[in-house]
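[1] quick one, structure for this:
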Amino acid sequence: MPLSKRLFDLTIALLLITLLMPLLLVLSVVLLVAEGRPIFYVGERMASPTRSFKQIKFRTMRVGTDKVGGVTGGDKARAISPLHRILRRTRADELPQLINVLKGDMSLVGPRPPMRSYVDAYPEIYGEVLKCRPGITGLATLRFHQHEEWLLGQCRTHRETEAVYRRRCIPRKARLDLIYQRRQSLWLDIVLVAQTAGKPFWRTKGRNDFPLDQPVAKAEASPASGPVQGIPHPAE
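    Next up, the predicted model:
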């Protein structure tokens, strides 16, 4: 990781933790009273194809739901309370990951850290994607996250959720992550962090959130639109 990117991460993370500490304390108390313990969810994520770390988030599902494994879709909707939905919608549940940034597990900007099961299943994809340190936000997060939520929200079983995520989400997110990787710069990180800060105020319907620009739109038009730099689509 370039020194300028690491210094940017540390500076912004320390600033945000200082400014947002009252909000973090309020959210912790509200979650403790309304939802009970534990307040935080700590799950294994991959920083590289061979190195894992413990990602910290505010818990936004009933205790034990994570035992099912995989990503969250409509099959887990009943495990998410109205308060949890607010945290997810505003991305406030992601704020504790600033600790991961300070520790060096994550960057502010980069690909979202995947679960070990997906990295093991698709080593060709994540071998390329995880050449960048995982981030709290990124190009794929801003351009595809809401559409991903909409896609997975239509699923009613764990098997269906997994199939849709593997077939329709992983390849698309990888394309966007590789676009960021090729264009990575400190200025781009600043732009993406600023857009992330403003996103809760201009959120649109998930199904219309992607694509937002013409070049990516053409690349993402169909699951069969072809590989990205030799990376094949994962099998359903």
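
[2] okay, CA-based contacts and neighbour counts for the rest of this
    Fine.

[3] for the chain, list the residue farthest from the centre, please.
    What lies farthest from the middle of the chain is residue 33; by C-alpha atoms, centre = their mean that is 26.9 Å.

[4] what kind of secondary structure is that residue in?
    Using DSSP: H, G, I helix; E, B strand; the rest coil, the structure places residue 33 in helix.

[5] against residue 39, how distant is it?
    Counting by C-alpha to C-alpha, to the nearest Å, the gap from residue 33 to residue 39 is 10 Å.

[6] repeat for residue 87
    Taking C-alpha to C-alpha as the measure, residue 87 and residue 39 are separated by 12 Å.

[7] before we move on, back to that, from residue 21, how far out is the residue farthest from the centre of the chain?
    Going from residue 33 to residue 21 by C-alpha to C-alpha gives 18 Å.

[8] ditto for residue 221
    Noted for residue 221: a distance of 42 Å to residue 21, by C-alpha to C-alpha.

[9] so which strand or helix has residue 43?
    Here residue 43 sits within strand 40-46, counting by DSSP states H and E.

[10] for that strand, buried residues please.
    By 16 or more other C-alpha atoms under 10 Å, the buried positions in strand 40-46 come out as 40-41, 45-46.

[11] next one: stretch 62-78
    In stretch 62-78, counting by 16+ other C-alpha under 10 Å, buried: 62, 70, 72-76.

[12] which one of these is nearest to residue 53?
    The nearest member of the buried residues of stretch 62-78 to residue 53, counting by C-alpha to C-alpha, is residue 70 at 17.0 Å.

[13] what distance do you get for that closest one to residue 33?
    Noted for residue 70: a distance of 28 Å to residue 33, by C-alpha to C-alpha.

[14] and what of residue 189?
    Plainly put, residue 189 is 36 Å away from residue 33 if you go by C-alpha to C-alpha.

[15] Proceed likewise with the subsequent sequence, for comparison:
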Amino acid sequence: MKRLSDILISALGLMVAAPILLPVMFLIWWQDKHSPFYIAPRVGRGEKPFRMIKLRSMIINADKSGVDSTAANDRRITRVGQFVRQYKLDEVVQLWNVFKGDMSLVGPRPNVERETRMYTPQEKRLLTVRPGITDYASIVFSDEGEILKGKADPDIAYNQLIRPYKGYLGLFYLEHSGVFLDLKLIMLTVLAVASRSAALRAVVKDMKKRGAPDELLRVAAREAELVPAPPPGAATVVTERY
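    Have a look, this model is predicted:
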């Protein structure tokens, strides 16, 4: 059922989004006469690598800087890229990866190999399913760029402030995954574009109903400042890169 819904919804989504995506793709190409696509190597189910497609929001060869995490004020982001990121259009084209079977509509977000090498055994469970375009964590941390804005080392900040809670939210999703939860998360992802606060309230309500611990509910509400925490299955906070 999950795979069938992935195929049908991704195909429909690509057709519906085409009138928006095609003009944006042209604008991305027009600004520097390079491909509007960025092919991002990621680690998928079973720790197998795959090529994730994104609309390019950065300058050419931005990935050669060695920085994987992107702050909102990152100078590598182009003018068109700011718009693309604001409305998550860079991720809409990943519906093609869903259609192909590399990804699912809902599941833990895929990560780069340098990051997955750091995973604890508990986090490795996130690699037992197809990665997704969205999940609880994607909604809760849709402002990831703002969280990392102004940080001296965005990668370390990501591993201290975002990765731990993304991991716990991803593991919570795995415990409760199902077609109806997937449909709810897809709807909440769309809602988050119009009203992030309403989407966060709905996420907290859903997680509370499913018995989420208070600490995870506090993080999901995003009403308090994030504090460094160890990743799932670790005893200490990450202090070094890779």
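
[16] could you get me the TM-score between them?
    Superposed pair, TM-score by TM-score structural alignment, normalised by the length of structure 1: 0.84. Supporting alignment: 222 aligned residues with a C-alpha RMSD of 2.4 Å.

[17] which position in structure 2 pairs with the residue farthest from the centre of structure 1?
    In structure 2, the residue matched to residue 33 of structure 1 (TM-score structural alignment) is residue 30.

[18] so how far is residue 23 of structure 2 from its match?
    For residue 30 of structure 2, the distance to residue 23 of structure 2 - C-alpha to C-alpha - is 10 Å.

[19] can you check residue 76 of structure 2 too?
    Separation of residue 76 of structure 2 from residue 23 of structure 2 (C-alpha to C-alpha): 22 Å.

[20] look at these two and report which has more neighbours.
    A direct count of neighbours by other C-alpha atoms under 10 Å for residue 76 of structure 2 and residue 23 places residue 76 higher, at 17 against 11.

[21] hang on, the more buried one packs against residue 62?
    Yes - using C-alpha atoms under 8 Å, residue 76 of structure 2 makes contact with residue 62 at a distance of 6.3 Å.

[22] tell me where structure 2 has strands.
    Using DSSP state E, the strands found in structure 2 span residues 37-43, 49-55, 104-106, 132-134.

[23] dump the ones you listed to TSV, plus distance to residue 12 of structure 2.
    Compiled in TSV, the strands of structure 2 are given as follows (distance: least, C-alpha to C-alpha, whole Å):
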stretch	distance to residue 12 of structure 2
strand 37-43	21
strand 49-55	18
strand 104-106	12
strand 132-134	15
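
[24] nearest to residue 169 of structure 2, of the ones you listed?
    Proximity to residue 169 of structure 2 (C-alpha to C-alpha) singles out strand 132-134 among the strands of structure 2, at 11.7 Å.

[25] residue in structure 1 matching residue 9 of structure 2?
    In structure 1, residue 9 of structure 2 lines up with residue 12, judged by TM-score structural alignment.

[26] what separates that match from residue 172 of structure 1, distance-wise?
    29 Å.

[27] so for those two, which residue has more residues nearby?
    Legend: neighbour count by other C-alpha under 10 Å for residue 12 of structure 1 and residue 172, higher for residue 172 (24 against 17).

[28] isn't that one up against residue 221?
    No - counting by C-alpha under 8 Å, residue 172 of structure 1 stays clear of residue 221, with 9.6 Å between them.

[29] number of nearby residues for the alignment partner in structure 2 of residue 57 of structure 1?
    Applying TM-score structural alignment, one finds that residue 57 of structure 1 aligns to residue 54 in structure 2. Neighbours of residue 54 of structure 2 under the rule other C-alpha under 10 Å: 20.

[30] do I have it right that residue 54 of structure 2 meets residue 37?
    Yes - Residue 54 of structure 2 lies in contact with residue 37 (C-alpha under 8 Å); the separation is 5.7 Å.

[31] tell me which residue lies nearest the centroid of structure 1.
    For structure 1, the residue nearest the mean C-alpha position is residue 112 (4.1 Å; C-alpha atoms, centre = their mean).

[32] for that one, what are its contacts?
    134-138, 141 (C-alpha atoms under 8 Å, 6 or more residues apart in numbering).

[33] where's residue 180 of structure 2 relative to residue 72 of structure 2, distance?
    Taking C-alpha to C-alpha as the measure, residue 180 of structure 2 falls 33 Å from residue 72 of structure 2.

[34] from residue 197 of structure 2, how far out is the match of residue 57 of structure 1?
    Using C-alpha to C-alpha, residue 54 of structure 2 is found at 26 Å from residue 197 of structure 2.

[35] residue contacts, residue 142 of structure 2?
    Residue 142 of structure 2 is in contact with no residue at all, counting by C-alpha under 8 Å, 6+ apart.

[36] aligned against structure 1, show me the partner of it.
    Per TM-score structural alignment, the equivalent position to residue 142 of structure 2 in structure 1 is residue 145.

[37] sweet, I'm off.
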